[in-house]
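S.K.: Here is a sequence together with a model predicted from it:
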Amino acid sequence: MKHTGWRKPTPGLGVAEQLAQAGERVAVPKTRAFVALKRVGAHIGLKAGDMMLLDTLGAFTQAQDWEEGQRPIVWASNAYLMEQTGFSLSALKRHARRLAEIGVISFQDSPNGKRWGRRNAEGRIVEAYGFDLSPLSARVDEFEGLHAELQAERELCQRLKRQITVARRMIRARIEAAVSSSLRGPWSQFTGLFEELLDRLPRRHEASEQLERLLLWFKELQERVEAAYLMATGATKPVENTDGKDAEVAKKTQEMNPREVISEPHILITNQLNPVISNSSEKEEAAGVVPNAPPEERVDRELEDWVAEVSKKRTALDLPTIMQACPEFASWARNMGGFLKDWGDLHRVAGQLRPMIGISEHAWNVAQDRMGTQVATAAFALVFEKHSAGEVASPGGYLRGMVEKAGAGELHLERSFYGRLRGQAA
């Protein structure tokens, strides 16, 4: 980015200038550019105020400004923009800066720092300095592709949610039926694990990876609940005939000719009690269940191993969980880095935000060496969020304490993140 002395250059502004140069080489209608951006604006970190300012700037452009070889530059004054948007001067500058850092507009500064421009007789811009909207043209295909991905992700999430709903309803029905019938089985353990999985269901934003893991756990739990239920109900023993003449009577009944007139009574033989005349104690005996018997508390070794494995998997943190649990950190991260697609982007932004809360480079390097890049990034997000909320006065000391806990095996970041999520949902 060419430094004019009026504005401090940053990597984000440099990227915006490169996008503006690329946008000058393509022809994109203004309507298409704005529609593509608005569909993904919230996802890339734009807020309502940013979109309002962008709409105001777009109203100054003309159709020919979006043709190939042209740049849609707006040179409206701050006073006019403040009047149109209702922003204060500081708010106007903040929104404009965010638009540029995210790569939606670019600044074209004049030598004297003022905005101005002129058009020829055909209405084309000959020379102008101000807000350059050319990056929108360069990123139209990117925004449209991102929108298609978001649509596919949204549909996948809806499908996964429906499957999770079916699985959890089946699990709940089986457990309630088993408990109400006093069937033997590890129902208390199943209930505890089921409730724990219910707590993990996302309340707001979610990613398909998180839902896929939850669906897998729900289906595994459903299979085990079904197996335990069938085992408990399959243990039912038929009530034996006490007179010991079942075989003889059955043989005699088979030899009876239905066309002949017989004087002997027809005897109906069954291995089950007549449900009409049997009393409750007989039903319970036929079901092989002791009345009011408590559920069996002992869990077999295989179930214990599976519960331990699922609990271990649940400790893994993902980006959506961190961003949802730490909204203040997420806002700053998106403002600094735009769309964050993976842990690498989040780690890079964490390194940029580190000096803002007073964490030294040495402390940050030690945290990465001892905890690993991913865990250190998640820990920093939590420290940043707590410091912003006034919960932590010394972020550097708090991070060092987390490093010591990690070395002793006592650091449980997932508990902190899910605890904050539960607090938001309450």
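M.R.: Cool, got the structure. Numbering: from 1, shown residues only.
S.K.: contacts and neighbour counts: CA atoms only from here.
M.R.: OK.
S.K.: how much distance is there from the lengthiest helix in the chain to the middle of the chain?
M.R.: The helix of greatest length in the chain, counted in residues with DSSP state H as the criterion, is given as helix 140-180. With C-alpha atoms, centre = their mean, to the nearest Å as the basis, helix 140-180 stands 11 Å off its chain's centre.
S.K.: repeat for stretch 418-426
M.R.: Counting by C-alpha atoms, centre = their mean, stretch 418-426 comes out at 14 Å from the chain centroid.
S.K.: for stretch 223-243, same thing?
M.R.: Centroid separation between stretch 223-243 and its chain, computed with C-alpha atoms, centre = their mean, is 42 Å.
S.K.: Okay, one more to line up with it:
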Amino acid sequence: MNSGYLTTPFGRRSMTLAMLTDQIVDTEKVCDKSIDKWELYRALCQAKPLLGLSDRALALLNALLSFYPKAEISVANGLVVFPSNQALSLRSHGMAEQTIRRHMASLVEAGLLTRKDSPNGKRYARRGRAGDITQAFGFSLQPLLARSEEIFALAEKVECERLQTHLLREEISLHRRDIGKLLIVVEVEDVPGDWASLKIRLAELVSALPRKAELNQLEAHLSFLSRVHAEIVNSLKNFANSQNTSGNTSQNERHIESKPESRFDSNLSVVDPREAKAPSSDNQAQKPMSLDLVNRACPNVAILTANGSIRNAQDLMSVQPVLCSMLSINRQLLDFANNTIGTIETAVTLACLYEKGEAIASPSGYLRNLASSAKSGKFDVRPMVERLVMTQLATFADQDTVIENDRVRDPDETSDFLTADEAKQAYLLSSKSSSPVFPAGKRSYGSPASSSMPRMTARGMA
């Protein structure tokens, strides 16, 4: 397995000056070198992208190195291996001979191997009287040994880039999560700002980022997210400061009506029913709940209205009979909820129960439990609405994307659910019977397909 002298290719393969120069340089470099063949192979696997090697070529090189008798590659141990294509096929898990020839040529072109051809082009070795190899023809590992330092340097570079990419992606994921959660706070608290445009910009940026982005692309992406994160945090800080300032001036101007039905302004402001009986001990004004918040929390209820959205309290009250029919809420329970929770609060609660759908097995029992809690002063509808809004917005934080909360439906898509007109017609029909009536093959949003809803005792509040 001696290195021998400079050789020329066999057959039609031509000799070039570059090949001759490479052989001379490699011969000078490997004089005193010795390297572990498997450490070198692992470094090659890491540096594969920079060397332009395929995984099949590396698998073939692994099989070729297994024919080298020593663990360390050196001139003293010989540099030529001479396995047949059949032997290589067996050690490369049955790789076809044509594939072996193709990938072996790619290893030679990559400058990792050189051919040391025999007079007839075959691979074999000559042994002396003592049994040692005096002359070998096959593939020389001399270029691999000569480039070992370069290969280790490339492997280190690839590893550094991989680590840097990992850290950048980690920072990007943290910023996306923070931005997603902060946007939920912004929308729930109604912080002033052009948040719709910001969400569009974020969505465009996320969709434009390639799956296998380069370092410069990741750095630009992280820079943008950092600016957005800082912008949202500053807006929330300013909003919190303004709220603290206005809270001191408005605590003496607070007005609470005695009737639950009158505790709402034109913006559907919901006030805790407990505050109708006694002033709050914290002396802070109850934050109003906007119509936009209810629309975002209950998009499926909004489409049941005549205008497709809840624009005022009357729109919400108009769908209450339909919701009662779909949720199997009788008149007695509805009156009990209206008296304990409040008329508008009950309508909002029904919308939330409808939006939760099959997650609540017994809406009537659930509403009765909530009404009992409200009677003892332990229920507030606002957290329920805010949790639904967070559920609508949580997709952005979980998938690292910004989404719209409106429910998109294909107008040509056939649906197993009731339309708004069908739901109202179902209510008119059900008013004449003891149970809700739905068109054949249809069911309401959030209700089971079966006419008999499974019953479960409500546990705790929503």
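M.R.: Thanks, I have the structure now. Given the structure is predicted, the values throughout are model-derived calculations rather than measurements.
S.K.: Give me the TM-score for these two chains.
M.R.: TM-score for the superposed pair, counting by TM-score structural alignment, normalised by the length of the first structure: 0.51. Supporting figures: 258 aligned residues with a C-alpha RMSD of 3.6 Å.
S.K.: quick one on the thing from earlier: and the longest helix of the first structure, which stretch of the second structure?
M.R.: When the second structure is aligned by TM-score structural alignment, the counterpart of helix 140-180 of the first structure is residues 148-188.
S.K.: The longest helix of the first structure: what's the following helix or strand?
M.R.: Read in the C-terminal direction, the helix or strand following helix 140-180 of the first structure is helix 187-199, with elements assigned using DSSP states H and E.
S.K.: packing partners for that next one?
M.R.: Judged by 3 or more C-alpha pairs under 8 Å, 6 or more residues apart in numbering; DSSP states H and E, the packing partners of helix 187-199 of the first structure are helix 140-180, helix 208-234.
S.K.: The same query, at a cut-off of 10 Å, please.
M.R.: Counting contacts by 3 or more C-alpha pairs under 10 Å, 6 or more residues apart in numbering; DSSP states H and E, helix 187-199 of the first structure is packed against helix 140-180, helix 208-234, helix 301-314, helix 413-425.
S.K.: Can you point out the buried residues in that helix?
M.R.: 187-191, 193-194, 197 (16 or more other C-alpha atoms under 10 Å).
S.K.: same deal with stretch 51-61 of the first structure?
M.R.: Judged by neighbour count (16+ other C-alpha under 10 Å), stretch 51-61 of the first structure contains these buried residues: 51, 53-54, 56-58, 61.
S.K.: mind listing what residue 390 of the second structure touches?
M.R.: Residue 390 of the second structure makes contact with 181, 183-185, 187-188, 296-297, 384 under the criterion C-alpha atoms under 10 Å, 6 or more residues apart in numbering.
S.K.: one more time with 8 Å
M.R.: By C-alpha atoms under 8 Å, 6 or more residues apart in numbering, the contact set of residue 390 of the second structure is residue 184.
S.K.: For it, pull up the helix or strand it's in.
M.R.: According to DSSP H and E, residue 390 of the second structure maps onto helix 381-399.
S.K.: what's the very next helix or strand once past that helix aligned against in the first structure?
M.R.: Secondary structure here is assigned by DSSP H and E; on that basis, the next helix or strand after helix 381-399 of the second structure toward the C-terminus is helix 420-430. Aligned by TM-score structural alignment, helix 420-430 of the second structure corresponds to no residues of the first structure.
S.K.: go on, stretch 365-373 of the second structure?
M.R.: When the first structure is aligned by TM-score structural alignment, stretch 365-373 of the second structure has no counterpart there.
S.K.: which of the residues in that stretch are buried?
M.R.: Judged by neighbour count using 16+ other C-alpha under 10 Å, the buried positions of stretch 365-373 of the second structure are 365-373.
S.K.: which among those gets closest to residue 96 of the second structure?
M.R.: When these are compared for distance to residue 96 of the second structure (C-alpha to C-alpha), residue 366 wins out at 67.9 Å.
S.K.: measure the closest one to residue 324 of the second structure for me?
M.R.: When distances are taken as C-alpha to C-alpha, to the nearest Å, residue 366 of the second structure and residue 324 of the second structure turn out to be 13 Å apart.
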